[in-house]
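# fold the following for me, if possible:
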Amino acid sequence: MAAISREEVAHLARLSRLAVTEEELDTLAGQLDVILQAVAQVGEVTAADIPPTSHSVPLTNVLRDDVVASCLTPEEALSGAPDAAEQRFRVPRILDEDVAS
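Next up is the predicted model:
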């Protein structure tokens, strides 16, 4: 017995806003029926003693310890900049809007 009818496929096509021909309705009904049967088989698996998992193997985060290190001073960071102002990179304005600062 088919798990999905032509009418249900037509309804799904309308909901999805898909244009489906009469021939495609028959083809899709058969294909969706096979998919639904496969999903039903998976649902029949007895797995009461198997804990739910998100991955098949355990995951371990590989993280390093935070280490305080020296960093660039603002002057060093801006030393190669074509233009700087108030310890910031200065770039050309790209918007014509007046921005209150």
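# only C-alpha atoms from now on, for both contacts and neighbour counts.
Noted.
# neighbouring contacts of the longest helix along the chain?
Longest helix in the chain by number of residues (criterion: DSSP state H): helix 22-43. Under the contact criterion Cα atoms under 8 Å, 6 or more residues apart in numbering, helix 22-43 has outside partners Ala2, Ala3, Ile4, Ser5, Arg6, Val9, Ala10.
# could you also give me the structure for this second sequence? I'd like to compare it with the first:
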Amino acid sequence: MALTRQDVSRIAQLARLELHEDEQQAMLGQLNGFFSIVDQMSVVDTRGVEPLYTPLSAVSPVELRLRDDIVTESNDRERNQLSAPAVEDGLYLVPKVIE
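I've put the predicted structure just below:
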């Protein structure tokens, strides 16, 4: 998939970038180089290959380091709402700003 200068100009417009002629030419080369790599990768048969959640797992077994899902802080809603000008049923009341 090769891009044209018109494609680069459109992409720059969508991204709200102002590219000069020399910058567009450089960007065209970079984007086409990127898509060339993607095309090469698309040719590789990956059927039966499990995806890695981290590249390190290809080298050695990796254990997930997740913390236990336990409550570590207390519920201080009432104390936090003491300074609020208006509270009702545990919710902050604010004045209407849109009519």
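# returning to what we had before: narrow the contacts of helix 22-43 of structure 1 to those that are buried.
Neighbour-count burial (16 or more other Cα atoms under 10 Å) applied to these gives Ile4, Ser5, Arg6, Val9, Ala10.
# which residues does Ala10 of structure 1 contact?
Val20, Leu25.
# how about the buried ones among the contacts of helix 22-43 of structure 1 in a markdown table, adding distance to Asp26 of structure 1 and secondary structure?
Formatted as a markdown table, these follow (distance: Cα to Cα, whole Å; DSSP: H, G, I helix; E, B strand; the rest coil):
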| residue | distance to Asp26 of structure 1 | secondary structure |
| --- | --- | --- |
| Ile4 | 10 | coil |
| Ser5 | 9 | coil |
| Arg6 | 6 | helix |
| Val9 | 9 | helix |
| Ala10 | 10 | helix |
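# what's the burial count for Gln24 of structure 2?
When neighbours are counted by other Cα atoms under 10 Å, Gln24 of structure 2 registers 19.
# any idea how far it lies from Asn32 of structure 2?
As judged by Cα to Cα, to the nearest Å, Gln24 of structure 2 and Asn32 of structure 2 stand 12 Å apart.
# kindly report the same for Leu17 of structure 2.
18 Å.
# now swap in Val44 of structure 2 and tell me
Distance, Val44 of structure 2 to Asn32 of structure 2, by Cα to Cα: 19 Å.
# which one of the two has more residues nearby?
Taking other Cα under 10 Å, Val44 of structure 2 and Asn32 do not tie; Asn32 has more neighbours (15 against 8).
# picking up where we left off before, got JSON lines for the buried ones among the contacts of helix 22-43 of structure 1, with distance to Ile50 of structure 1 too?
Shown next, in JSON lines, are those (distance: Cα to Cα, whole Å):
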{"residue": "Ile4", "distance to Ile50 of structure 1": "31"}
{"residue": "Ser5", "distance to Ile50 of structure 1": "35"}
{"residue": "Arg6", "distance to Ile50 of structure 1": "38"}
{"residue": "Val9", "distance to Ile50 of structure 1": "35"}
{"residue": "Ala10", "distance to Ile50 of structure 1": "39"}
